[in-house]
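Asker: got a structure for you, letters missing:
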């Protein structure tokens, strides 16, 4: 009777080992679930970036406002008959503001 019980304990231990550490075991499943959650987060982030880029592309294709904004901000362009004023502080004022920071 003791040998039967010992054999059953060994079989249960083997099954438990396979269940936890074997291929497709619980530890592997937990790791795969974590990887899946990380991938979902990355996919959502990339989807949001794609949506923003799609909206910008549509805006650039359809309207002049976005093109004008890019030209003004990125290239420093101005419209015809527009006057551009660039205000510079005197050297003394610049040194005073730098020392306050």
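Answerer: Looks like it came in fine. The structure displayed is predicted, hence computed values, not measured ones. Numbers count the residues shown, from 1 in each chain.
Asker: C-alpha from now on. contacts and neighbour counts both.
Answerer: OK.
Asker: What is the longest helix of the chain by residue count?
Answerer: Scanning the chain for the longest helix, with DSSP state H as the assignment, gives helix 26-62.
Asker: Below is an additional structure, to be compared with the one above:
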């Protein structure tokens, strides 16, 4: 009987190891990262409107965010926005003239 219990424990360990491996894989796959070009396009889409198209002035990567300076000359707005690795846009500063 002890041999069967040992095999059962070993089987449980293998199942847990497989589950942990699959869970880790799904977790890492879910942590998306975007390219600088994708981040810039998100900012262009966010700050363009019927008055004109936003243009990118500069893009800097700091830690896990892209800091993008932009301007929309047609409507007189400009600013700096941070884009996180999952594509969320955070306004750092904005100005309208």
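Answerer: Noted; the coordinates are in hand. In this text, all values refer to a predicted model and were calculated from it rather than measured experimentally.
Asker: Superposing both, give me the TM-score.
Answerer: In this superposition the chains share a TM-score of 0.41, using TM-score structural alignment, normalised by the length of the second structure; 53 aligned residues with a C-alpha RMSD of 2.8 Å.
Asker: Show the contacting residues for residue 20 of the second structure.
Answerer: Neighbour list for residue 20 of the second structure: empty [criterion: C-alpha atoms under 8 Å, 6 or more residues apart in numbering].
Asker: tell me which element it falls in.
Answerer: Using DSSP states H and E, residue 20 of the second structure sits in helix 2-30.
Asker: Quick one: name whatever helix or strand follows that helix.
Answerer: Next element after helix 2-30 of the second structure (DSSP H and E): helix 36-47.
Asker: for that next one, packing partners?
Answerer: strand 55-62, strand 65-72 (3 or more C-alpha pairs under 8 Å, 6 or more residues apart in numbering; DSSP states H and E).
Asker: Include mean neighbour count and distance to residue 41 of the second structure when you put the ones you listed into JSON lines, please.
Answerer: Shown next, in JSON lines, are these (neighbours: other C-alpha atoms under 10 Å; distance: least, C-alpha to C-alpha, whole Å):
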{"stretch": "strand 55-62", "mean neighbour count": "14", "distance to residue 41 of the second structure": "9"}
{"stretch": "strand 65-72", "mean neighbour count": "22", "distance to residue 41 of the second structure": "10"}
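Asker: Quick one, which of those gets closest to residue 94 of the second structure.
Answerer: In this view, those are compared for proximity to residue 94 of the second structure by C-alpha to C-alpha, and strand 65-72 is the closest at 9.3 Å.
Asker: Which elements pack onto the closest one?
Answerer: helix 36-47, strand 55-62, strand 77-84.
Asker: what's in contact with that strand?
Answerer: In contact with strand 65-72 of the second structure (C-alpha under 8 Å, 6+ apart) are residues 36, 39-40, 43-44, 47-48, 52-61, 77-85.
Asker: Tell me how far the helix or strand containing residue 99 of the first structure lies from the chain's centre.
Answerer: Assigned by DSSP H and E, residue 99 of the first structure belongs to helix 91-100. Chain-centre distance of helix 91-100 of the first structure: 40 Å, with C-alpha atoms, centre = their mean, to the nearest Å.
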